[in-house]
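Peer 1: the following block contains a protein sequence and its predicted model.
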Amino acid sequence: MDYRNLGKSGLKVPVLSFGAGTFGGSGPLFGAWGNTDINEARRLVDICLDAGVTLFDTADVYSNGASEEVLGAAIKGRRDAVLISTKASLPTGDGPNDWGSSRHRLIRSVEAALKRLDTDHIDIFQLHAFDASTPVEEVLSTLDDLVRAGKLRYIGVSNFSGWQIMKSLAVSDTYGWSRYVANQVYYSLIGRDYEWDLMPLGKDQGLGALVWSPLGWGRLTGKISRGKPLPEGSRLHETADFGPPVEEEHLYRVVDALQHVAEQTDKTVPQVALNWLTQRPTVSSVIIGARNEQQLRQNLEAIGWTLTSEQIAILDAASTVTAPYPHFPYRRQDGFARLDPPITG
């Protein structure tokens, strides 16, 4: 297993981490992802640790806290061997303080997560979304207090825009408060928007990307290809409306390229898609999910080998789309590119 620093922090995280969204699954979205019970969760954690996957990601909204509870039970007795990442801010009830990132909500959310996870600290705590109704100073001073109290080790964000992150970092720097070091983002070969604003920001400000839904909401599992209908039993029948839309021809163009490279490498389509992500700039860890042992073992084979520069070029060409203004000028080979060269490494 390859371990990388989480952004500009000293924390080492595995290049592949495990998403516990399938643990205790319930409801229309998380129930479709999976409903792994405690016994199976322990088995999946065993396999992860044997492979060097030490980071486990969850959130308070995953199955109304059941994911955190199952994860806490699955790692019982081996807390020191794992890193826990969880999130809060999205609504967990109908009350006026059951959503957002106020001081009241964050303290209550962290205490509840610690109880569900049966631990005394959270290694990486991320805000699940930007709360425009709460002053940034209130959010960051609260997180800093929780870090100083030893309840949180590192902090980060998810689903923030570039200006929201940059404003937050500026406030942290002004007051000497703990800085965000993680940005949990949607990024895949059929969703490369991360590269336009958030990747340059991460490179400049030292935020490591924790990539969620690396297979494009199940579209890059190898079950979808040109001329084939969506297979019966696919979770896309239940979850497609939750993910970002993908133009059909663009999807097939990417899948065609993945199938071509998969044949060259003797790997599967999802293994190629995951490997491509591990080689992208600013990516600290790619979060993989699995509903069973077989699926997990297959995903773990996405590392330990490297795509060639020619194979990466094939995937890049198939998946690239024209960026919106003001980003598209920087994609051209002209004077703009001299001012803001492409990110590498």
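Peer 2: Now that the structure is in, tell me what you want to look at. Numbers count the residues shown, from 1 in each chain.

Peer 1: use CA for all of it now, contacts and neighbours both
Peer 2: OK.

Peer 1: what about the nearest residue to Pro214 once chain neighbours are set aside, how many neighbours?
Peer 2: Nearest residue to Pro214 in three dimensions, chain neighbours excluded: Ser188, at 4.8 Å (CA to CA, 6 or more residues apart in numbering). Ser188 has 22 neighbours, counted by other CA atoms under 10 Å.

Peer 1: surely Ser188 meets Leu210?
Peer 2: No: counting by CA atoms under 8 Å, Ser188 does not reach Leu210; the two are 11.9 Å apart.

Peer 1: tell me the SS of the closest residue to Phe328 other than its chain neighbours?
Peer 2: Spatial nearest neighbour of Phe328, chain neighbours left out: Thr322 (6.4 Å); criterion: CA to CA, 6+ apart. Here Thr322 is coil, with the state taken from DSSP: H, G, I helix; E, B strand; the rest coil.

Peer 1: comparison target below:
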Amino acid sequence: MEYRYLGRSGLMVSCLSLGGWVTYGGQVGPEVAQQCMKAAFDSGINFFDTAEVYSGGQCEIDMGIAIRKFGWKRSDLVISTKLFWGGKGPNDRGLSRKHIIEGTDASLKRLQLDYVDLLYAHRPDPDTPMEEIVRAFNYLVEKGKVFYWGTSEWSAAQITEAHAVAQRLGLIAPLMEQPQYNMFHRDRIEKEYLPLYKIFGMGTTTWSPLASGLLTGKYNEGVPPDSRLAIEDNAVMKRLRDSLESEDGQLKISKVRKLSDIADRIGCTTAQLALAWCLKNPNLSSVITGASRPSQVEENVKSLQVVPLLTDEIMEAIEGILMNRPAQDYNFRSS
């Protein structure tokens, strides 16, 4: 396993991490979640990601049970959770000081932990003043309930505003951002955030590296009944499932088929190719993966062996298929 610094901090996270969105507490039961987490830990993964909204908090509960069951040393783990959608009450959502503090306490109780290493503002909150948000996260860091705080799917302008407020007040600024990033979703990481890596030393922990499974090739011939897109009671999965029938969805599937040819050429799976492509980006601290069985964890970790195979020639061949390189002059470089 490779470990990278989380932005301009001294914290090291595994370049591949395991997240619980949709899967733990929802798609699979606690025993499978435990098996996947153990497979990840045994493979060198030290970073596990969840959120208060995942399966209504059950994901946090299941992950917390696994941590206690295996008796892992707390210093060997980097645990993150996210706040924004905590319930149906008027103060159970958003980024008010009340919800940030109470939501953190509730998450820690579900996780059965004294602190989390990373805490994210799961989305921006235009209804709450930025000073209130920054002060609340700063309070949690000073109280030792959180070591670092960051954002998820915030714009570069919003992150810059948070830094400006923190600098003006002498408070702790956000360290990391958790955006979506994959072969089909690139602009924010590769273009919008470029100044933030240099100015603020921002780290990134990206989600959906396989585009909800599209980049594995499993949806090339339809939606398998045991896949996450087949989940009926999840609005996000339904929207993604319906999108496969669109012209854009069919175009993406045709690109995945061509990417599979490149994967065959270098001796890996299409999923491993997509993960390795993400890992080539030097501005990524960790790529959050999902898994519904231990064998998926093991297959994902093998993508580390694929990274050296992504030469400039292979990367350009991939670009020739994707045809979506951001307008910003930005290129990956093979090491």
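Peer 2: Arrived safely. It should be emphasised that the depicted structure is a prediction, and the values quoted were computed from it without experimental measurement.

Peer 1: what TM-score do we get after superposing?
Peer 2: Put the two chains on top of each other and the TM-score (TM-score structural alignment, normalised by the length of structure 2) is 0.89; 318 aligned residues with a CA RMSD of 2.0 Å.

Peer 1: list the residues that contact the residue nearest to Pro214 of structure 1.
Peer 2: Ser213, Pro214, Leu215, Gly216, Ala273, Leu277 (CA atoms under 8 Å, 6 or more residues apart in numbering).

Peer 1: and the residues you listed, which of them are in helices?
Peer 2: Judged by DSSP state H, the subset of these located in helices is Ala273, Leu277.

Peer 1: can you put the contacts of Ser188 of structure 1 in CSV and add neighbour count and distance to Gly202 of structure 1?
Peer 2: Output for the contacts of Ser188 of structure 1, formatted as CSV (neighbours: other CA atoms under 10 Å; distance: CA to CA, whole Å):
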residue, neighbour count, distance to Gly202 of structure 1
Ser213, 19, 19
Pro214, 26, 18
Leu215, 24, 22
Gly216, 22, 21
Ala273, 25, 22
Leu277, 20, 15
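
Peer 1: and which of the contacts of Ser188 of structure 1 is nearest Ala318 of structure 1?
Peer 2: Proximity of these to Ala318 of structure 1 was ranked by CA to CA; the top entry is Ala273 with 12.4 Å.

Peer 1: quick one: contacts for the counterpart of the closest one in structure 2?
Peer 2: Aligned counterpart of Ala273 of structure 1 in structure 2: Ala274 (TM-score structural alignment). Going by CA under 8 Å, 6+ apart, Ala274 of structure 2 touches Asn182, Met183, Pro209, Leu210, Leu215, Thr216.

Peer 1: which of those show up in structure 1 as well?
Peer 2: Counting by both residues aligned by TM-score structural alignment, their matches' CA atoms under 8 Å, those that remain in contact in structure 1 are Asn182, Met183, Pro209, Leu210, Leu215.

Peer 1: if I line the two up, what does the fourth one land on in structure 1?
Peer 2: Which is Leu210 of structure 2. By TM-score structural alignment, Leu210 of structure 2 lines up with Leu215 in structure 1.

Peer 1: isn't its match right up against Thr221?
Peer 2: Yes: assessed by CA under 8 Å, Leu215 of structure 1 is found in contact with Thr221 at 6.5 Å.

Peer 1: list residues touching both of those two?
Peer 2: Both Leu215 of structure 1 and Thr221 are in contact with Pro270, where contact means CA under 8 Å, 6+ apart.

Peer 1: help me confirm that Ser17 of structure 2 is found in a strand?
Peer 2: Yes: counting by three-state DSSP, Ser17 of structure 2 is part of a strand.

Peer 1: run a quick neighbour tally on it.
Peer 2: Per other CA under 10 Å, the neighbour tally for Ser17 of structure 2 reads 28.

Peer 1: one more: Gln167 of structure 2?
Peer 2: Neighbour count for Gln167 of structure 2, taken as other CA under 10 Å: 12.

Peer 1: quick one: the helices in the stretch 1-150 of structure 2, in order.
Peer 2: In the stretch 1-150 of structure 2, the helices defined using DSSP state H, counting those that start in this stretch lie at 30-42, 58-70, 97-111, 130-142.

Peer 1: show me what the last one packs onto, helices and strands only.
Peer 2: Judged by 3 or more CA pairs under 8 Å, 6 or more residues apart in numbering; DSSP states H and E, the packing partners of helix 130-142 of structure 2 are helix 97-111, strand 146-151, helix 156-169.

Peer 1: returning to that earlier point: inside strands: which ones of the kept ones among the contacts of Ala274 of structure 2?
Peer 2: Among the kept ones among the contacts of Ala274 of structure 2, DSSP state E puts none in strands.

Peer 1: just put those residues in JSON lines and tack on distance to Arg110 of structure 2.
Peer 2: Shown next, in JSON lines, are the kept ones among the contacts of Ala274 of structure 2 (distance: CA to CA, whole Å):
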{"residue": "Asn182", "distance to Arg110 of structure 2": "31"}
{"residue": "Met183", "distance to Arg110 of structure 2": "34"}
{"residue": "Pro209", "distance to Arg110 of structure 2": "27"}
{"residue": "Leu210", "distance to Arg110 of structure 2": "28"}
{"residue": "Leu215", "distance to Arg110 of structure 2": "33"}
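
Peer 1: so Lys280 of structure 2 touches Asp312, yeah?
Peer 2: No: using CA under 8 Å, Lys280 of structure 2 makes no contact with Asp312, being 10.9 Å away.

Peer 1: how about the helices of the stretch 151-300 of structure 2, start to end?
Peer 2: 156-169, 187, 194-199, 235-243, 247-266, 270-279, 294-301.

Peer 1: give the buried residues for the first one.
Peer 2: Spelled out, it's helix 156-169 of structure 2. Buried residues in helix 156-169 of structure 2, counted by 16 or more other CA atoms under 10 Å: Ala156, Gln158, Ile159, Thr160, Ala162, His163, Ala164, Val165, Ala166.

Peer 1: pretty sure Arg103 of structure 1 sits against Asp144.
Peer 2: No: contact criterion CA under 8 Å: Arg103 of structure 1 and Asp144 do not qualify, at 11.1 Å.
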